[in-house]
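*Asks:* structure here, sequence nowhere to be found:
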């Protein structure tokens, strides 16, 4: 959780993790990454916030190829991110990529423009108190009647199969670290409240699970194994750099603890253990007269 933002230095390894995470989510999320409650034919101008390299935009564009627009208008896809490190060098003609901080008001040219706005996995990018500001800035971009969907990990759906005390303890350390750092472990609750406070209509939540059925679980299994390894390798050094009361550990002590945790994880995974994960999509619609 949050590995892409805590590990903020751009690198080929980081982008490979982005691709891995995206491909894992594709296994259990709806087709095109858009919830089934949102009517696709009305989506012409689309934005993705926190887009990285635009993988989600590309996937949605492909899924929408078989869905005509109401009047035959060509769809437009805009990706926003605080960093342009992973923006495509030569994007398709209908794609644009714009550098933008979600906590700063967007330029007026984008206000009221989009039929659909998507956000995903900003848990470790936004502190609890920043979420209302982010929502306010993004909602300004919605056209009247436009939809917004914000996908985040569902901490309540996380489990380990079979159960393992050492692995559960390490997961608890992860959650406690995020909470101490000011992030909202239960971020879907904050998002839903912010949507409602901003006056969005039809606010709802949809849950997607990696083990929702036997077929999905089987398809998820190899990707989750890789993703769990990757996430823990990034997170553990952050988590154990300090004690629970904030005292800095020596590099030797921190490394010893991290190596032990990673060794326990590896033994668990090699023994057939698996992490079960879930996501919550929070969805809302701007009123026609907003």
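*Replies:* Cool, the structure landed. What you see is a predicted model; the values in this text were computed from it and never measured. Residues are numbered from 1 along each chain as shown.
*Asks:* only C-alpha atoms from now on, for both contacts and neighbour counts.
*Replies:* Will do.
*Asks:* next, count neighbours for residue 55.
*Replies:* As a burial measure, residue 55 scores 16 neighbours (other Cα atoms under 10 Å).
*Asks:* nope, residue 125 is what I was after
*Replies:* 18.
*Asks:* buried residues in stretch 163-179?
*Replies:* Of all the residues in stretch 163-179, those buried under the rule 16 or more other Cα atoms under 10 Å are 167, 170-171, 173-175, 177-178.
*Asks:* just put those residues in JSON lines and tack on distance to residue 269 and secondary structure.
*Replies:* Listed next are the buried residues of stretch 163-179 as JSON lines, based on distance: Cα to Cα, whole Å; DSSP: H, G, I helix; E, B strand; the rest coil:
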{"residue": "167", "distance to residue 269": "10", "secondary structure": "helix"}
{"residue": "170", "distance to residue 269": "14", "secondary structure": "helix"}
{"residue": "171", "distance to residue 269": "14", "secondary structure": "helix"}
{"residue": "173", "distance to residue 269": "19", "secondary structure": "helix"}
{"residue": "174", "distance to residue 269": "18", "secondary structure": "helix"}
{"residue": "175", "distance to residue 269": "20", "secondary structure": "helix"}
{"residue": "177", "distance to residue 269": "23", "secondary structure": "helix"}
{"residue": "178", "distance to residue 269": "24", "secondary structure": "helix"}
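*Asks:* biggest separation within those, which pair?
*Replies:* 167 and 178 (17.0 Å; Cα to Cα).
*Asks:* can you tell me which helix in this structure is longest?
*Replies:* Ranked by residue count under DSSP state H, the longest helix found in the chain is helix 214-239.
*Asks:* in addition, the following structure is provided for comparison:
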């Protein structure tokens, strides 16, 4: 009995050490598979044009009417890049009310850098928490992008309810996101390297309680909460030669950002430094592989009307 107790005690001590390292990388407050630093902000701004081009060339999905838009909110706004580029895509010459929300202000631009001719605001707001009353029933469009790497699956219903409250009757939701098959390669059989990286990310998503098929869940919850005309649009770079180079660049950079925390989250490695070193080696190998094959980005946009 004493030997069994000693064995269990040692196992518990190892588990505590692992959890201590794990919790320093992921807190109960938030799961987020990317960083918030100047380098990541630059990557987010650089990826914006690619993701916009992938869905048709405008920040607003072509299925959404734009004639009478006056108030727009961008949730998980990050650097605010989506909001900054929005006015040029709208036909109105009226002053717009633009509001970006994010759980962290770490990537917000400096106020001195804001040169918008429209009313522009940035606020700290957790999507899982109900928004203040002054924002409810206020917006013509609510936009979100890439929450699959930031929300636990259990948080989506509450988030969707909070989003629904923000829109005016007749207002539109646009949620751009990917699932764990967001990147692939156009080869048969599939590259073991691409499969390995995809498995690392998928394993982290599952172990962290995130959603491996976020676009499908978003579509389902939009209908459940009361949205009408809900449609999930799917896009791929496979048949768009003009996006192949951009897709290759985007994939390499997003994998460089995504893999380290995914490796820790999946349990493949125990500390951040080892994860960064191993991820850099994998990404370098993948970048070399992509010179000879076609990388593919798969993307989804859920559009719904209140």
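*Replies:* Thanks, I have the structure now. These numbers were taken from a predicted model, which means no experiment stands behind them.
*Asks:* next, the TM-score between them, please.
*Replies:* Superposed pair, TM-score by TM-score structural alignment, normalised by the length of the first structure: 0.83. Supporting alignment: 270 aligned residues with a Cα RMSD of 2.5 Å.
*Asks:* nearest to residue 125 of the first structure, of the buried residues of stretch 163-179 of the first structure?
*Replies:* residue 178 (10.8 Å).
*Asks:* contacts only, for the closest one.
*Replies:* 124, 184-185 (Cα atoms under 8 Å, 6 or more residues apart in numbering).
*Asks:* now do the helices in the second structure.
*Replies:* Going by DSSP H, the second structure shows helices at 2-25, 38-54, 81-85, 156-166, 192-207, 214-225, 244-266, 272-289.
*Asks:* can you name the residues of the first structure that the shortest one overlays?
*Replies:* Just to be clear, that refers to helix 81-85 of the second structure. Mapped onto the first structure using TM-score structural alignment, helix 81-85 of the second structure covers residues 55-59.
*Asks:* thought residue 222 of the second structure was touching residue 229?
*Replies:* No: using Cα atoms under 8 Å, residue 222 of the second structure is not in contact with residue 229; the gap is 9.7 Å.
*Asks:* okay, those two: which has more neighbours?
*Replies:* residue 222 (25 against 11).
*Asks:* the more buried one matches what in the first structure?
*Replies:* Here residue 222 of the second structure is matched to residue 195 in the first structure, going by TM-score structural alignment.
*Asks:* right, and that match touches residue 134 too?
*Replies:* No: assessed by Cα under 8 Å, residue 195 of the first structure is found out of contact with residue 134, at 10.6 Å.
*Asks:* ok, residue 215 of the first structure - how many residues close by?
*Replies:* Neighbours of residue 215 of the first structure using other Cα under 10 Å come to 11.
*Asks:* contacting residues for it?
*Replies:* Counting by Cα under 8 Å, 6+ apart, there are no residues that residue 215 of the first structure touches.
*Asks:* any idea how far residue 274 of the first structure is from it?
*Replies:* Going from residue 215 of the first structure to residue 274 of the first structure by Cα to Cα, to the nearest Å gives 15 Å.
*Asks:* cool, and residue 248 of the first structure?
*Replies:* Noted for residue 248 of the first structure: a distance of 32 Å to residue 274 of the first structure, by Cα to Cα.
*Asks:* more crowded one of these two?
*Replies:* Using other Cα under 10 Å as the criterion, residue 248 of the first structure and residue 274 rank with residue 274 on top: 22 against 13.
*Asks:* ok, residues contacting stretch 278-285 of the first structure?
*Replies:* Under Cα under 8 Å, 6+ apart, the answer for stretch 278-285 of the first structure is 35, 145-155, 157-158, 188, 191-192, 195, 200-210.
*Asks:* in the second structure, what stretch matches the longest strand that the first structure contains?
*Replies:* Longest strand of the first structure, by residue count under DSSP state E: strand 142-153. Aligned using TM-score structural alignment, strand 142-153 of the first structure spans residues 167-178 in the second structure.
*Asks:* so what's the residue positioned nearest the centre of the first structure closest to, chain neighbours aside?
*Replies:* Residue closest to the average C-alpha location in the first structure (Cα atoms, centre = their mean): residue 121, at 1.9 Å. Spatially, and ignoring its direct neighbours in sequence, residue 121 of the first structure is nearest to residue 152 (4.9 Å; Cα to Cα, 6 or more residues apart in numbering).
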